[in-house]
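**Student:** coordinates only, sequence not included:
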């Protein structure tokens, strides 16, 4: 069995909103500084992407690639990876989740960048609205 993921998991998003605010003033950015967040578990590349309080498409894609490579290095592959121009959808194997590799790789390589990206005005403006 596998777990499908599209964008930010709810728990990470809730944590991010609690720590980082819930509004974004420019595409891929948040009003609160990343220095207000505990980035001690983030890789140096992920932390560097947040230095300017803005996440670009290139930074978002690079962080996802690092997450994917981290999982691969731990012996797990993501399935059904789709990038729709705004966000990634993918499937994580149960083995990757149960071993802790998914949590470790997501947290260190992608979670904070993903959180910034998912809550950005750019993505919110592009999301379809439901009546």
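**Tutor:** Yep, that arrived. Predicted, not measured: the structure shown is a model, and the values here were computed from it.

**Student:** alpha carbons only for contacts and neighbour counts from here, please
**Tutor:** Will do.

**Student:** how many neighbouring residues does the closest residue to residue 124 other than its chain neighbours have?
**Tutor:** Closest residue in space to residue 124, ignoring its immediate chain neighbours: residue 118 at 7.6 Å, by Cα to Cα, 6 or more residues apart in numbering. Residues contacting residue 118 under the criterion other Cα atoms under 10 Å number 20.

**Student:** likewise for residue 51?
**Tutor:** Neighbours of residue 51 under the rule other Cα under 10 Å: 12.

**Student:** doesn't it lie inside a helix?
**Tutor:** No: using DSSP: H, G, I helix; E, B strand; the rest coil, the assignment for residue 51 is coil, not a helix.

**Student:** which residue ranges of this structure form helices?
**Tutor:** With helices called from DSSP state H, the chain shows them at 10-20, 44-49, 57-73, 94-99, 101-109, 111-118, 121-126.

**Student:** mind putting these into a markdown table with distance to residue 82?
**Tutor:** Listed next are those as a markdown table, based on distance: least, Cα to Cα, whole Å:
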| stretch | distance to residue 82 |
| --- | --- |
| helix 10-20 | 20 |
| helix 44-49 | 21 |
| helix 57-73 | 12 |
| helix 94-99 | 19 |
| helix 101-109 | 17 |
| helix 111-118 | 15 |
| helix 121-126 | 16 |
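
**Student:** would you mind finding the most buried of the ones you listed?
**Tutor:** Among the helices of the chain, judged by mean count of other Cα atoms under 10 Å, the one packed with the most neighbours on average is helix 111-118 (a mean of 26).

**Student:** quick one: list the elements packing against it.
**Tutor:** For helix 111-118, the packing partners by 3 or more Cα pairs under 8 Å, 6 or more residues apart in numbering; DSSP states H and E come out as helix 10-20, helix 44-49, helix 57-73.

**Student:** want to compare, so here's the second one:
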């Protein structure tokens, strides 16, 4: 299968990681860290795969190899692997299946690898189509018309679907007429996500989070990250007033704002944040919504 990272895509991935590190480095504005939604991840991934204004665009013709199908395969494989391995800290297993086809197709995934508990599907339309995608009968597409990618817009879609049992699974695609589409499918194993600690369960049991509970939970998050070898440093509570951030009480808030370096993200996402802070953070931010528009000057001031 032609699903290795090309040198250009590897460089783009490294550039994205460097940008994440830069924005989280000392001297830059700390940011509130929340687990991204699938829509957020897809938006980030589209910027990564295509490059947009950062790279001048990445089209199938720019991908390695003269065979346009091989180029599309590389595009889909790179998208799926980045989503699975980088965004979700999971593992692609087995031998992926790639097809360029049209109409209705069913892909049966047999020879289930040990540990496989989900299926990842990445697809793109080469012609405008009404494409429906399902895993074991469950729809994973959003129902919108499937449009081809352009130089400026990548329209690669992606899904990760848990599967039960130990047998085969199927991916069913229903296309419209002769409109062509490409699909990349593989078994995968999801990351193990820590369960909430008893302390966090107690703090959220009544559905309300106090400031004391919010700060106590964040202190546990910091302790967990430090124990994992990724100390977060000093993170003050911050308030928003008159379009400015401040560590002085007053205005809206408070919230903890912080950056996570790339080498710390897996420990944060899979262990410390879900164990000590995720549920508390969700309730607190529901009770204290952060201003939608960022302040004019987001730098902290005393």
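**Tutor:** All right, it came through fine. Predicted model only: the values in this text are computed from it and were never measured.

**Student:** which of the helices of the first structure sits closest to residue 1 of the first structure?
**Tutor:** Ranking the helices of the first structure by distance to residue 1 of the first structure, with Cα to Cα as the measure, places helix 94-99 first at 5.7 Å.

**Student:** run the chain-centre distance for that closest one.
**Tutor:** Distance of helix 94-99 of the first structure from its chain centroid, counting by Cα atoms, centre = their mean, to the nearest Å, is 18 Å.

**Student:** about what we covered before: map the residue nearest to residue 124 of the first structure onto the second structure.
**Tutor:** Matched by TM-score structural alignment, residue 118 of the first structure corresponds to residue 285 in the second structure.

**Student:** that older thread, so which of the helices of the first structure gets nearest residue 3 of the first structure?
**Tutor:** helix 94-99 (6.5 Å).

**Student:** which outside residues touch the closest one?
**Tutor:** With contact meaning Cα atoms under 8 Å, 6 or more residues apart in numbering, helix 94-99 of the first structure is reached by 1, 2, 3, 71, 76, 102, 103.

**Student:** surely the fourth one touches residue 77?
**Tutor:** Which is residue 71 of the first structure. Yes: counting by Cα atoms under 8 Å, residue 71 of the first structure touches residue 77, with 6.3 Å between them.

**Student:** contacts only, for the residue nearest to residue 124 of the first structure.
**Tutor:** 7, 8, 28, 87, 124.

**Student:** TSV for those, including distance to residue 53 of the first structure?
**Tutor:** TSV is the format used below for those (distance: Cα to Cα, whole Å):
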residue	distance to residue 53 of the first structure
7	19
8	18
28	8
87	19
124	17
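
**Student:** ok, and the most crowded of these?
**Tutor:** Counting neighbours by other Cα under 10 Å, residue 28 leads these with 25 neighbours.

**Student:** how close does residue 238 of the second structure sit to residue 220 of the second structure?
**Tutor:** With distances taken as Cα to Cα, to the nearest Å, residue 238 of the second structure is found 18 Å from residue 220 of the second structure.

**Student:** with residue 96 of the second structure instead?
**Tutor:** Remark: distance between residue 96 of the second structure and residue 220 of the second structure (Cα to Cα) = 40 Å.

**Student:** ok, the one residue sitting closest to the centre of the first structure to residue 9 of the first structure distance?
**Tutor:** Nearest residue to the geometric centre of the first structure (Cα atoms, centre = their mean): residue 114, 2.1 Å. Distance of residue 114 of the first structure to residue 9 of the first structure, given as Cα to Cα: 10 Å.

**Student:** ok, back up a step: of all the contacts of helix 94-99 of the first structure, which comes closest to residue 42 of the first structure?
**Tutor:** Using Cα to Cα, the contacts of helix 94-99 of the first structure come closest to residue 42 of the first structure at residue 103, 11.9 Å.

**Student:** how about the contacts made by the closest one?
**Tutor:** Counting by Cα under 8 Å, 6+ apart, residue 103 of the first structure touches residue 97.

**Student:** go on, residue 83 of the first structure?
**Tutor:** Residue 83 of the first structure neighbours (Cα under 8 Å, 6+ apart): residue 89.

**Student:** that one pairs with which position in the second structure?
**Tutor:** Checking with TM-score structural alignment, residue 83 of the first structure has residue 237 as its match.

**Student:** the residue nearest to the centre of the first structure touches residue 10, doesn't it?
**Tutor:** No: using Cα under 8 Å, residue 114 of the first structure is not in contact with residue 10; the gap is 11.9 Å.

**Student:** ok, the match of residue 83 of the first structure to residue 244 of the second structure distance?
**Tutor:** 14 Å.

**Student:** repeat that for residue 267 of the second structure.
**Tutor:** Taking Cα to Cα, one finds residue 267 of the second structure at 31 Å from residue 244 of the second structure.

**Student:** correct me if wrong, but residue 19 of the second structure is in a helix.
**Tutor:** Yes: under three-state DSSP, residue 19 of the second structure falls within a helix.

**Student:** how near is it to residue 106 of the second structure?
**Tutor:** Noted for residue 19 of the second structure: a distance of 40 Å to residue 106 of the second structure, by Cα to Cα.

**Student:** what about residue 82 of the first structure, neighbour count?
**Tutor:** Neighbours of residue 82 of the first structure using other Cα under 10 Å come to 12.

**Student:** please, which helix or strand holds residue 172 of the second structure?
**Tutor:** Residue 172 of the second structure is part of strand 169-174 when elements are defined by DSSP states H and E.

**Student:** correction: the previous question concerned residue 39 of the second structure.
**Tutor:** Here residue 39 of the second structure, judged by DSSP H and E, is contained in helix 38-50.

**Student:** next SSE downstream of that helix?
**Tutor:** Counting by DSSP H and E, the element after helix 38-50 of the second structure in chain order, helix or strand, is helix 52-55.
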